[in-house]
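Colleague: coords below, sequence missing:
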């Protein structure tokens, strides 16, 4: 029965997989126990492609005891695994006891899922470690929906053991989903939980509703600017208004691409002495010599790594450098774009891994402008993805929020205007909330506008996980769990009726 999993008897596990990071932790805690990149590294592994656990068992270098986090480690601490070839992580074999207890159906399902012949590496250090021919991929597509069942299952298994040292068969599991998730994906997530992880109880929660729950607002407009997209979604009395869902594939990664273009092609008015031609990540640098600001870098590269790097691996590290630059220097102007005002703003100095350094002024302001004025970047290189066929042109974040509000009933609009909640890592850009408030106030004159954005960056970045932690720890929530018995009787389609 679902009720036996409620209350304080058994701690639930909350999993929140975003475009940038994968969060996992115990229900009732303030922050997730484990935060790892959603991206994972992989190498072709034709001989061991069917081994479920070995693909998830690359240890995260941030953990203090990587071996203890792996399945297959005996109670005495002696690992039954063999050392990995390219990392200091150990790859382990499946636990014979747990395998024998698995049902034939579950084993058949897992064998089908793990048909991909890949050796996977999870965790910040393991993903970023150079391996000749190593690729970088994600279990999610650009829409935030599940694209690789095997990779998501392997990543969850890794996080459970590396971060929580928990057996999923002993704990209820809550997983978050985007508001635009399809029915097929919802059923597939349910199968992963019950067939792959063999959890005793499960719940699939809407990430937007959880963000509103974390903010303590049953009615709110959730403005989420993530890695790959930005969205404005109205929540009224704890329920999503489907007709009000508005989203665009413009997020933190688009800002990074715009910043890169601004660094390579500075405006004529820029006082910079030189321009950035290419980004060389840390793993390619063998040695470098300090240079004057604006001068070309004097760097010696690792030629073997330059030739052995795949496009996806180098792009992953290039985006990490651009993300660091974005966090250190980028800023959103508090008023609509004005070149003369931007030129008067103070500059910030930054040094890239190859030694190139300079003071950046208008460039650090032009990139984030893509969030509020995407048309200014239309047709500029590959900064903006092409709009989907049959869709309207991209609009700014303020217009997106207004479209979402105007899609709702008139009676709800006043409450939404006064409860605009900003979440997502990219909303931490300085000046973003001020600009959003200014533009909405101008375009919706007469309305009382109030922007709510948690001052704590952790609360803003992990708002959906925090909402799930609060919700699943409530004693009144125990009746909502979907139990294994119910799943066996009705199948994965039951998730649509139980998890609305």
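Modeller: Structure's in. What do you need? Owing to the predicted nature of the structure, the values given are computational and were not obtained by experimental measurement.

Colleague: please count neighbours and contacts with C-alpha atoms only from this point.
Modeller: Fine.

Colleague: tell me which stretches of the stretch 351-500 of the chain form strands.
Modeller: Here the stretch 351-500 of the chain has its strands, by DSSP state E, counting those that start in this stretch, at 357-360, 420-423, 451-452, 482-483.

Colleague: now render those strands as CSV, adding distance to residue 332.
Modeller: As requested, the strands of the stretch 351-500 of the chain are arranged in CSV below (distance: least, CA to CA, whole Å):
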stretch, distance to residue 332
strand 357-360, 14
strand 420-423, 15
strand 451-452, 16
strand 482-483, 44
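
Colleague: contacting residues around residue 17?
Modeller: 23, 38, 176 (CA atoms under 8 Å, 6 or more residues apart in numbering).

Colleague: let's bring in a second one:
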């Protein structure tokens, strides 16, 4: 057991798109970086952080991108270590002097022993705790019971939280997250408008941008998705009810200027892409970028609700939380409310927690900041001595419930 709270705890939320770090008790994270690490030829150390990744001053200097999660959804622990190392350096924190709290999805708790190994053996932290992100999302809004829908970049997850515990048996997950929608939008623009997204490349003087043989495919796609993400956030809108394709096709297109100066007119794509969250098969089964077998968001919410104890369903519905970067999509809150109202009996009221864009984006980290600063939590830390005596596998199964 570790109960020392003389030095504030350090909180980290390593997400599929971005990672957030800071000290417990703060309102928002102090260090936010893309969850991607770049490497340059003959460079002594990794390139990380928004400014470093985008500040290449020459074609040969462009980094090779390495993502946090590989094609098989397995963590790259070198990337995880680099992200935490960067955060400690940026915030001038000595990890051996701080208890550390990290978040994990309920679906990823199998890697908790590896996380303990990293923190205790590499960073020599005095204490560590892994909290489930759904629980932290609920805590960030002052709730111990809630139905949490986290629309992230890599996936969308729905987890009921009851009395501070995530109900893993009722949890739902879909591969349709923000990145999958971005890939679909990128494909639609290429198929319909013959427009291939090109990333922003700095130019020095007049003339065409030279070819970039040193730019890896992974880094090029990373930069392309940055452009697609901005387009999606600028123009996409969730339909109020189930998408009417004829109406969507007749809606006037909105112009969007790409970094290379091209102007693309975005029409029905503005509505079809968001609709993919609710009905993954809306674009057709020939899609190569989004699995059409996934449940829609409202169906995941309903399934999670139905598989929870009947005694808590009313309270879960009264405390529905939409969080994650993708939840900021205009019209999503209203659409989810409409869909859920069609599914549940009229005697049950659907109430979605109101929140600001910042709260949506950082809710996991904010919940961790709150939890790690509570006096009543201090006795729950796993100490380095416990780790050495009992081992990570045993502690992960008995302490991180």
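Modeller: Cool, the structure landed. Everything numeric here is computed off the predicted structure, so don't read it as measured data.

Colleague: thinking again about what came up before, most neighbours per residue, which of the strands of the stretch 351-500 of the first structure?
Modeller: strand 420-423 (a mean of 26; mean count of other CA atoms under 10 Å).

Colleague: that one vs the second structure, average distance?
Modeller: Once fitted to the second structure, strand 420-423 of the first structure is off its aligned match by 0.5 Å on average (mean CA distance after the TM-score superposition for the first structure).

Colleague: what range in the second structure matches that strand?
Modeller: Using TM-score structural alignment, strand 420-423 of the first structure lines up with residues 320-323 of the second structure.

Colleague: who touches the matching stretch?
Modeller: Contacts for stretch 320-323 of the second structure (CA under 8 Å, 6+ apart): 137-138, 146-151, 333, 350-353, 359-361, 363.

Colleague: and which of the contacts of residue 17 of the first structure is nearest residue 485 of the first structure?
Modeller: Residue 485 of the first structure lies nearest to residue 176 out of those, by CA to CA, at 21.7 Å.

Colleague: the equivalent of the closest one over in the second structure: neighbour count?
Modeller: The equivalent of residue 176 of the first structure in the second structure is residue 103 (alignment by TM-score structural alignment). Per other CA atoms under 10 Å, the neighbour tally for residue 103 of the second structure reads 25.

Colleague: how big is the offset of the strand or helix carrying residue 103 of the second structure relative to the first structure?
Modeller: Here residue 103 of the second structure, judged by DSSP states H and E, is contained in strand 100-104. When the first structure is superposed, strand 100-104 of the second structure averages 0.7 Å from its matched positions, counting by mean CA distance after the TM-score superposition for the first structure.

Colleague: thinking again about what came up before, show me which of the contacts of residue 17 of the first structure is closest to residue 161 of the first structure.
Modeller: residue 23 (13.3 Å).

Colleague: so what touches the host helix or strand of the closest one?
Modeller: In the assignment (DSSP H and E), residue 23 of the first structure maps to strand 21-26. Here strand 21-26 of the first structure makes contact (CA under 8 Å, 6+ apart) with 11-17, 31-39, 159-160, 163-164, 462, 465, 469.

Colleague: now, the residues you listed that are in helices?
Modeller: Of those, the ones assigned to helices by DSSP state H are 159, 465, 469.

Colleague: run a quick neighbour tally on the first one.
Modeller: To tie it back to what came earlier, the one meant is residue 159 of the first structure. Neighbours of residue 159 of the first structure under the rule other CA under 10 Å: 30.

Colleague: what's the counterpart of it in the second structure?
Modeller: Looks like residue 159 of the first structure aligns to residue 87 there (TM-score structural alignment).

Colleague: what of the last one?
Modeller: For residue 469 of the first structure, the aligned position in the second structure is occupied by residue 369, per TM-score structural alignment.

Colleague: quick one: that match and residue 30 touch, right?
Modeller: No: taking contacts as CA atoms under 8 Å, residue 369 of the second structure lies outside contact range of residue 30: 11.5 Å.

Colleague: neighbour count for those two, which is higher?
Modeller: residue 369 (28 against 13).

Colleague: what residues does that one make contact with?
Modeller: 11, 23, 24, 25, 26, 27.

Colleague: which of these are also in contact in the first structure?
Modeller: Using both residues aligned by TM-score structural alignment, their matches' CA atoms under 8 Å, the first structure keeps these contacts from those: 11, 23, 24, 25, 26, 27.

Colleague: out of those residues, who has the most neighbours?
Modeller: residue 11 leads these on contacts (other CA under 10 Å) with 30 neighbours.

Colleague: what do we get in the first structure for that one?
Modeller: Residue 11 of the second structure maps onto residue 14 in the first structure, by TM-score structural alignment.
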